[in-house]
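[1] Could you look at this predicted model? Sequence included:
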Amino acid sequence: MTQVLAGVLGLKDHVVLKVRNHADVNVFDVSKLEGHMPETVYDFIFGASRFIQRAVSYKNNICNRTLVLQDDELTGVCRGMILRSQG
């Protein structure tokens, strides 16, 4: 998301990396970047399905100062939130 779009959505403290801002940071190895075929997973309530497409090469995903993904594996920690329309 760009800073302009974040401003339109009312997310003034998102997108720009600076102290006290909310941020998701992805670190990946571009030389190892590859995608997998889309697959169907059944992990929603009552067995509902969804499509996912995994990627390889993610070293880290940091969400609000917490390591969420390391070496292509989820750490089990969830720090995100649902963003709802302000209008």
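    Yes, it's here.
[2] only C-alpha atoms for contact and neighbour calcs from this point on.
    Fine.
[3] wouldn't F28 be in contact with K59 here?
    Yes - contact between F28 and K59 holds when scored by CA atoms under 8 Å: they sit 5.0 Å apart.
[4] Second structure follows, compare the two:
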Amino acid sequence: MSSESKNAASITEADIGTYAFEIDDYSSKIRNIGVGGFVRSDTFTVGGLDWAIRFYPNGIHEGSKQFVITTLELMSSNAEARALCPQTR
């Protein structure tokens, strides 16, 4: 087996889901949480796996502190998955 074959990934199953993450009280406490600080959504299920959204209002590190960043976090233990979050405007 070539090294190319060993590293190739294949999708055996795909699921699509949506989740609305609303922050009700976006006060200065959350808005100024600091670099690396985040708010986590409730856990939700897509494709039989549990996920959560992390919302960083002041970026993840100093180089991103001028940006609002969201990430998708796999909450299911002992699971491996890949996720794609399309950009919307």
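    Great, that's in hand. Since the model is a prediction, treat every value here as computed from it, not as a measurement.
[5] Give me the TM-score for these two chains.
    Superposed pair, TM-score by TM-score structural alignment, normalised by the length of structure 1: 0.29. Supporting alignment: 48 aligned residues with a CA RMSD of 4.1 Å.
[6] Scan structure 2 for its longest strand.
    strand 49-56 (DSSP state E).
[7] Tell me the first helix or strand C-terminal of that one.
    strand 69-74 (DSSP states H and E).
[8] Just want the angle from that next one to strand 49-56.
    Using axes from the mean of the first three to the mean of the last three CA atoms, to 10 degrees, one finds that strand 69-74 of structure 2 and strand 49-56 are set 160 degrees apart in direction.
[9] buried set for strand 69-74 of structure 2?
    Neighbour-count burial for strand 69-74 of structure 2, with 16 or more other CA atoms under 10 Å as criterion, is recorded at I69, T70, L74.
[10] how about L5 of structure 1, secondary structure?
    With DSSP: H, G, I helix; E, B strand; the rest coil as the basis, L5 of structure 1 sits in helix.
[11] So the closest residue to I69 of structure 2 other than its chain neighbours versus V46 of structure 2, what's the distance?
    Excluding the flanking residues, the one nearest I69 of structure 2 by CA to CA, 6 or more residues apart in numbering is Y56, at 5.1 Å. Going from Y56 of structure 2 to V46 of structure 2 by CA to CA, to the nearest Å gives 22 Å.
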